[in-house]
Every structure is written in structure tokens, then in C-alpha cells.
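**Student:** sequence? don't have it. structure:
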């Protein structure tokens, strides 16, 4: 039965497109609740606590990791989903799973692993997240992976190259990759659209927080960012005593900035829904993306992202650390591709059974992508005798 608060254009767990392997319904949980629960109990989800967001996990206890980032995305997404009448369980499942395929060391690790896999099909973390939930998790007797619903898997695969989309389409005709190949069905569900935007909202805010905490982002740099500075000035005008308490005015400013973005998405998306009037979740898939910022807020978010790239992600101290992280990934791939028998037994067996070098390389990539930061560093140190992160990033407060 449809929940009373669920809009007609929302995904409905009682009318899901189903799982790849049939399972009878659970007596007390919806299909999307089951997906969320399976994700939370997965090994890949637990490992996110030791995977880099921007700053390496060992560099400070207060910095975000992939796990805390995923939780913040889920919170932002649910805050928007409820007033829009979307399925909050599906939103939460997608948000918690969207980074399961991320490598150690964040985007630096992903880029390095893609370089290593360039001649073997490449590496995309969205594809890897899908591999985690479809294949790599080994928790159930009757199937590999978590056997999630179509709708959750659709949200996890938020981007895909045409090559990978064709590979998925060949295995799963008319499935989750169709939208990357068929212009008449360009969009995923509203819940998937929402999680994609919530991801951006969350990491823009928490990267400011972590950047200031690290000492790499300065007040003067942030003052040049309109989306931040307007709320900073309003906060200090309303609470002038916070001028002497920088952490508190920072938190207050970020809270106001987040709220403004959330309300903007709700209002803009409601206007889009009124204009297009989809009468089902399938109708949404035939429309352009409807979950969006207003044009003005979108431009401000773009300017904020540019500032973060210039002042934080490309800061010489961060680039030095990420450069070392890339060396770790490259060294691990080179070693394990040449000595596949030295991987844990389940990976070594898969590599031995592989029918081509491409398949062998994919097994090595699966192994490395599943590592946490500290596991990768320890493996690298054991194999090379080098403490590659010694002296890295020592400015934290």
C-alpha cells in the first residue's frame, strides 16, 4: 500500500522493479528499508570509516571520512525528500551506498587506480560501487552481492561512461544503464537525482569546515566566496559576540548556508514538478532532471566549488600528500599484478581463474579499491620498507 505522504511521482517500494534474484517480501520492512539495512551491515560500508574524504584518515580525528560524509549526505537528502513527498528509505539507501566503491585516499586514489587500469578497462568509482553491491559483497547463501532493488542500484550508478553503460546494458537489457544510452529516458528517479545533489551540498559545506580546521583555508579566502560571505556577515551582524569565537561563527554560517541551499532545492524542485506534472516514477525518467538549484543558487555553488579547488584541493600541502597517496596505489597495483598469489585467498583464487589479463587486472583493482587508507599504507610499507607519509601534512590544529 502506498504511504499516505508519498507523492505520485515518488518511487514506491511496493511497486519496485525488483531485485536481480527474486526474494519474497519481508514481513515488517519495505523493499527499500531492506536495501538500506543490507548496506549498513555490509563490510564495504564499515570500511568507509577509514577512507579519505579530503584529508587522510590518520591526519586528524575530527576530519570527515567517507563514512561521515555518507551520513551527512543521507541527512541532507532526507531533509529535502520529506517535503517533496519522496521515499526517504530509498533516499537513505542510495546516500549510504553511493561511495562504497571509492578507493583509499579519495579522488587521488581513484585517479591513480584509473591510470593503472587504463589498458584494462579503466576504473570508475560509481561502477565500482555497483560492483560492490552486485558482486563483491559475499554475505548471502543464494547470490553474490547484496541483491538490491533496481531503484537503489539506479541511484548508485549516478554516472557512467558509454563503454561501461553498454557493458551493463548487455547484461541487463533495459536496466539501470539505459538512461546513459537512450535520449528518450534521460533521468533516474527523483530519489536518485536528489542524492546526487545532496552529495554536492554536503561536501561543499564540510570541506569548508575541514579546510578551516586544517589551517589551509583562510577567512580572507572565504570572504571572496559570495555563498559563504553573505551568511557569515549576516551571522556576525545578528551575533556580534561570535567575532571572537571563530569556530562558532563558522558553524553558524555553515548551518545558514546549508539551510538556504536546502530550501532553494525544495522550492525550485516543487516549481519544476508543477511545470512538468509527472504522474508516476516512470514518467520522471522520461523528463529532464527536475531536482535542482535555482539558477542563482547554482551559480553560487559553482563559484564555491571553484574556490575550494583553488584554495584547498590544489593547495601545495594537500597536493603533496595526494601525490604520495598516488605513489602508494601505483606501487601496490604493480606489485599485486605481478604477484597475484600474494593477495588474500579469495582474490588470489579469482585471479587464477581469470580468462584474460583484463580480468586479472580487475581482480587486483577490486582488492586495492576495497582497502582502507591505513591498510594500503601498511601494505605499501611492508612491501617497500618506506614510510611514504612521513612528514606529510603537519599543519593541522
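**Tutor:** Sure, I can see it. All values derive from a computational prediction rather than experimental measurement.
**Student:** CA atoms for contacts and neighbours, from now on please.
**Tutor:** Will do.
**Student:** who's in contact with residue 164?
**Tutor:** residue 127 (C-alpha atoms under 8 Å, 6 or more residues apart in numbering).
**Student:** center of this structure, which residue is that?
**Tutor:** Nearest residue to the geometric centre of the chain (C-alpha atoms, centre = their mean): residue 99, 3.6 Å.
**Student:** what helix or strand is it on?
**Tutor:** Using DSSP states H and E, residue 99 sits in no helix or strand.
**Student:** so it touches residue 127, yeah?
**Tutor:** No: if you go by C-alpha atoms under 8 Å, residue 99 and residue 127 don't touch, sitting 10.3 Å apart.
**Student:** pasting the second one now:
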């Protein structure tokens, strides 16, 4: 039973290209399935969060991260009476637009694209599902519902001239402006509660797995993180209940409690906000002017301390900084080479780039090609063009 403020499949605003319904799946279930089966989703297996893909089999990739985000989104949505399928679809799609090498690759591509309208991974995810996935007979893209597209575009909040999520062209990130011109996603309002759930599930997942991955990589120790809020309390709880527990089990038990604390906080705070606002429909959620799926102020303060620690000890660790520099160089030089000679692109891409009527259109084709690369493929392409990138 859905709550009054949930997004109801029968009330969907539909798809850009009209389709018949399914006898067995709701519109949002079909969206989820199309995302899972698309090429861009499979490529997430070889795209990284922090570490370059070849550095180890145990570190999270964009694919494992997306699966974890979807799991959290389903749990939170079910508990709050929201539509699990819509939340899951947005969660699974939220990282489709990331280029190789995580945020390092995005920063490098955004810098290269600055003269041509910039680059933003949320906007790129929208472009992938509305244009670049070209497998269906009747349309480009996946022809997802309006609600799923809205969630992909603005799960982090309204996208306006006053609040962009990356480099912009005019008022909006380029790909968002391009699609919004033909299919209004109402970018100046908040998204559905389900999309907001996907955004918070993303925060929960990466806060937790960055602690796991940083420990596994040896960038910091358990003793280091026991001084952090939330984390220290969870380790102390494990030590009280199981004194003398071996190190690996102790770490796992404590960090899964950190995960649980974050989820419970979102559930309690969001339930409180929903009771106070009492929205009677998904449309009323969008009209509230503020998100209703949130961490409590206390948890948000604690998470900022954790993120500051991770920034200093993980994202700016010398080994990560070295790899970030190499990764940024790969993206930058690939862009330079393909812009200088679009004929070096694969045939279907080179034809489009050579036919482009302006440098901006050509740059966007080059950026689309690079953004779709996995870490491994970007390294191979760079090696073919510029010589081998040595590891380490």
C-alpha cells in the first residue's frame, strides 16, 4: 500500500514516445529493467569510484555502488510507503553519466569542455538514456517515463541558474537544456520523494564504502576512524558485545552498524518531515520547496566530519593523487587528440564528428565518446595514441 505522497504508476505522465502498457510490469518496473539491460549500465563494472579499475578486485566500482544505492533506496522507500520501483530505477541510473576514473575524469572532461558548454555527469546520464543508447527500433534512448527522467535530472534538487550541478551552458547544463527544450522536466522544482530517496541512498552508500575501501587500501587504520562521530560509537558497541573479536569481523560488524545508523536516521527524519508537511500527492511533494527525505541536522553535522576525514586521508592521499594526475592527463590528451583529428574516432563516431557544423558540436561528440569509456578502455586508447601509461 503506497502512502498518499507516493508516485503512483497509473498516474505517470508517460513517455516521450507513446507505448502500449505491459500486462506484467508497471511503467517504473519497465524503466528499471531497461536501465539494467542497457550498455551503459554494464560498462559501470569497469568504472571506478576512487581507485582505478585495475588496482584491486575488492574496491567498489560504479556498478557495485549503484547496486548498493538501489538496495538502500528500496528499503527506505518501502518503509516510508513510497514507490520502490521508481526509487530503484533512479538509483540504478544515477551514475550512468560518469566518465572513466571517477570524479577525476569528470573534472578533467569538464575542464576540457569549458569552452564548449561544459560537462556534468547528471546531464550526461540523461543524455545516455534519452539519446546515446541506440538499440530500439522506434526511438533513440530508452524511452523512460517522465518520472524516472525527472529523478535522474534533479535527484539532488532543482537545477536552475542559481543552483547548477556542474559547468553550464547559459542557465543549465548543456545536455539538460537540450533535452528539456523538447520534454519539460520542470527542472526548477524538487523531484519526487522517490528521487530524493535515491539521492540520500547514494550518500549513505558512498560514506560507508569509502570507509571500507580506505581501510582495505591501507590509507588509514581502524584506530584512525574510531575517533570519528558515529563510527567510534559503533566500534565501541561491537567491542562491548563481542570482546576479543578478530579484526576482520570487528571491522565488518562496526561498519555495518554505521550503515544502519545512517539508514535509521534518514527514516526517522524523513517520516517526521512527511508528517509535518502532510503532502497529499507526489505533486504536492514537488511543490513544497524543500526536500522531505533528509538526514537529521545532527547526523548531517557528523557526516561532514567523516567526509572531511576521508577528503584529507583518502581522496588527497599521495598514492591517490598520483593516479588522479595520470588519469586526468589521459582524459585531457584523449580529448585533445580526438578534437585535432576526429578521423581517429571509430567510424560511426568519426562520421558524426567530421560532419559537425561547429567546434562545439564536435566537442560534444568527442566528450560523449570519452565519457562512455571504461577505465581500462581509456588507458588502452591513450596507449594506442600516445604510448603506454605505466602503472603505479
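**Tutor:** Nice, thanks for sending it over. All values derive from a computational prediction rather than experimental measurement.
**Student:** any idea how many residues pack against the corresponding residue of structure 1 for residue 294 of structure 2?
**Tutor:** In structure 1, the residue matched to residue 294 of structure 2 (TM-score structural alignment) is residue 292. Number of residues near residue 292 of structure 1 (other C-alpha atoms under 10 Å) recorded here: 20.
**Student:** now for residue 292 of structure 1: which residues touch it?
**Tutor:** Counted by C-alpha under 8 Å, 6+ apart, residue 292 of structure 1 has contacts 197, 265, 268, 269.
**Student:** for the residue mapped onto residue 145 of structure 1 from structure 2, helix, strand, or coil?
**Tutor:** Aligned counterpart of residue 145 of structure 1 in structure 2: residue 141 (TM-score structural alignment). Recorded secondary structure, residue 141 of structure 2: coil (DSSP: H, G, I helix; E, B strand; the rest coil).
**Student:** next, count neighbours for residue 141 of structure 2.
**Tutor:** 19.
**Student:** measure it to residue 16 of structure 2 for me?
**Tutor:** 11 Å (C-alpha to C-alpha, to the nearest Å).
**Student:** where do the strands sit along the stretch 201-350 of structure 2?
**Tutor:** Ranges of strands in the stretch 201-350 of structure 2, per DSSP state E, counting those that start in this stretch: none exist.
**Student:** just to revisit the earlier point, which of the contacts of residue 292 of structure 1 are retained in structure 2?
**Tutor:** Compared against structure 2 with both residues aligned by TM-score structural alignment, their matches' C-alpha atoms under 8 Å, these retain 197, 265, 268, 269.
**Student:** tell me how many other residues surround the second one.
**Tutor:** By the other C-alpha under 10 Å criterion, the neighbourhood of residue 265 of structure 1 contains 24 residues.
**Student:** kindly report the same for the third one.
**Tutor:** Residue 268 of structure 1 sits with 17 neighbouring residues when counted by other C-alpha under 10 Å.
**Student:** can you check residue 26 of structure 1 too?
**Tutor:** Using other C-alpha under 10 Å: residue 26 of structure 1 sits among 10 other residues.
**Student:** residue in structure 2 matching it?
**Tutor:** By TM-score structural alignment, residue 26 of structure 1 lines up with residue 22.
**Student:** now name the helix or strand holding that match.
**Tutor:** Applying DSSP H and E, one finds residue 22 of structure 2 in no helix or strand.
**Student:** give me the distance between it and residue 329 of structure 2.
**Tutor:** 47 Å.
**Student:** quick one: contacts for the counterpart of residue 335 of structure 2 in structure 1?
**Tutor:** Under the alignment (TM-score structural alignment), residue 335 of structure 2 maps onto residue 333 of structure 1. Shown in contact with residue 333 of structure 1 (C-alpha under 8 Å, 6+ apart): 113, 116, 364, 365, 368.
**Student:** farthest pair within the residues you listed?
**Tutor:** 116 and 368 (11.1 Å; C-alpha to C-alpha).
**Student:** now the helices: where do they sit in the stretch 201-350 of structure 1?
**Tutor:** In the stretch 201-350 of structure 1, the helices defined using DSSP state H, counting those that start in this stretch lie at 219-223, 226-238, 246-276, 281-285, 295-308, 316-338, 345-353.
**Student:** ok, now the stretch 51-200 of structure 1?
**Tutor:** Listed in chain order (using DSSP H, counting those that start in this stretch), the helices of the stretch 51-200 of structure 1 are 66-84, 88-97, 106-116, 125-131, 150-156, 162-171, 190-214.
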